[in-house]
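Visitor: predicted coordinates and the sequence they were generated for:
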Amino acid sequence: MADPELEAIRARRLQELQMQYQGKGSGMSGPGQMNMQEQQRATQERQEREEELRNTILTQILSQEARARLSTIALAKPDRAKMLENILITNAQRGAIREKLSEEQLINFLEQVNEQTSKKKTVVTYDRRKTAIDDPDDDDDDNID
């Protein structure tokens, strides 16, 4: 009863079991592990391509000094720098930026963005309530002899 189809199924199953046994060390088994690794690799490659594209666009629209200024901002406030990069890239894609921005132009742009995005300052005023102790008409000192 040496059916070639049955032998092929047995060989495939044996290979799957061996893959599962080898994959147990990492906590996952078989084809799922390979698929997950491929997905992670694909995601990482996509992120790297997007980052390269961002850097290319920023290099095209910012002078060297402006790029250095943006890098300094990224060190201090990464979320703010990312937002500024997104705004600059969007403006460049729409055609609003036609030439490289100098450092002075970038500073002016930063000031405009800060004015639009800054929250209103919260002003705290202390309103001291007057009590009987503070009443100028109340002179308790009169009864002391």
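Guide: In hand now; what should we look at? Model, not experiment: these values are computed from the prediction.
Visitor: please count neighbours and contacts with C-alpha atoms only from this point.
Guide: OK.
Visitor: quick one: buried residues of the longest helix along the chain?
Guide: In terms of residue count, the longest helix belonging to the chain (DSSP state H) is helix 30-61. Residues of helix 30-61 classed as buried: 30, 33, 57-58, 61 (neighbour count, 16 or more other C-alpha atoms under 10 Å).
Visitor: below is an additional structure, to be compared with the one above:
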Amino acid sequence: MSDADLDEIRKARLAQLRQQNGGSGAAPSAGGAAGGGDDDARAREAEMRQNILSQILSPEAADRLGRIRMVKESRATDMENRLIMLARSGQLRTKVTEDQLKDLLGAVSEQEEKTQDRIVVQRRGGWDDDDDLLDL
């Protein structure tokens, strides 16, 4: 079989899967060959982010950010976005060290702690069953 034949088979199978799924476009791609523009755009964006981060982070800081990602994905993504924003605005003149990353993490967590709404539970008074158990 030639490459053209394989491509035709892939396209036919992809069309069949899309038809079975109601044309939602949620069909799995055949090895990425017919994945579409969304996957390519996400891959390019991820590659661009990694390039920027490798330029602005020291190896130790990149390692710490990777460990943060294992624990909490959203915190790591937020830190990456902040670092990329600082780099694009020209506020970073040297590579970010692990200590600087720790300081930035501390500042962000303090800021989140201050802005975070607290839930206060107020219990109604006058309803206490503990005393009733003593009468038995």
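Guide: Cool, the structure landed. On a predicted model such as this, the values are computed, not experimentally measured, just so you know.
Visitor: tm score of chain vs chain?
Guide: The TM-score (TM-score structural alignment, normalised by the length of the second structure) is 0.63; 107 aligned residues with a C-alpha RMSD of 3.3 Å.
Visitor: picking that back up, helices and strands around the longest helix of the first structure, which ones?
Guide: helix 4-23, helix 78-94 (3 or more C-alpha pairs under 8 Å, 6 or more residues apart in numbering; DSSP states H and E).
Visitor: tell me the spacing between the aligned partner of residue 89 of the second structure in the first structure and residue 88 of the first structure.
Guide: Correspondence of residue 89 of the second structure to the first structure, assessed by TM-score structural alignment: residue 94. Distance, residue 94 of the first structure to residue 88 of the first structure, by C-alpha to C-alpha, to the nearest Å: 10 Å.
Visitor: who has more neighbours, the two?
Guide: Remark: of residue 94 of the first structure and residue 88, residue 88 carries more neighbours, 21 against 10, as counted by other C-alpha atoms under 10 Å.
Visitor: is it fair to say residue 114 of the first structure lies in a helix?
Guide: Yes. Under DSSP: H, G, I helix; E, B strand; the rest coil, residue 114 of the first structure falls within a helix.
Visitor: how near is the spatially most central residue of the first structure to residue 99 of the first structure?
Guide: Centroid-nearest residue in the first structure, with C-alpha atoms, centre = their mean: residue 79, separated by 5.8 Å. The spacing between residue 79 of the first structure and residue 99 of the first structure, counted by C-alpha to C-alpha, is 25 Å.
Visitor: list the contacts of the corresponding residue of the second structure for residue 82 of the first structure.
Guide: The equivalent of residue 82 of the first structure in the second structure is residue 77 (alignment by TM-score structural alignment). Shown in contact with residue 77 of the second structure (C-alpha atoms under 8 Å, 6 or more residues apart in numbering): residue 69.
Visitor: repeat the analysis, applying 10 Å as the threshold.
Guide: Listed by C-alpha atoms under 10 Å, 6 or more residues apart in numbering, the contact set of residue 77 of the second structure reads 65, 68-69, 83.
Visitor: list buried residues within the residues you listed.
Guide: Among the contacts of residue 77 of the second structure, the ones that count as buried (16+ other C-alpha under 10 Å) are 65, 68, 83.
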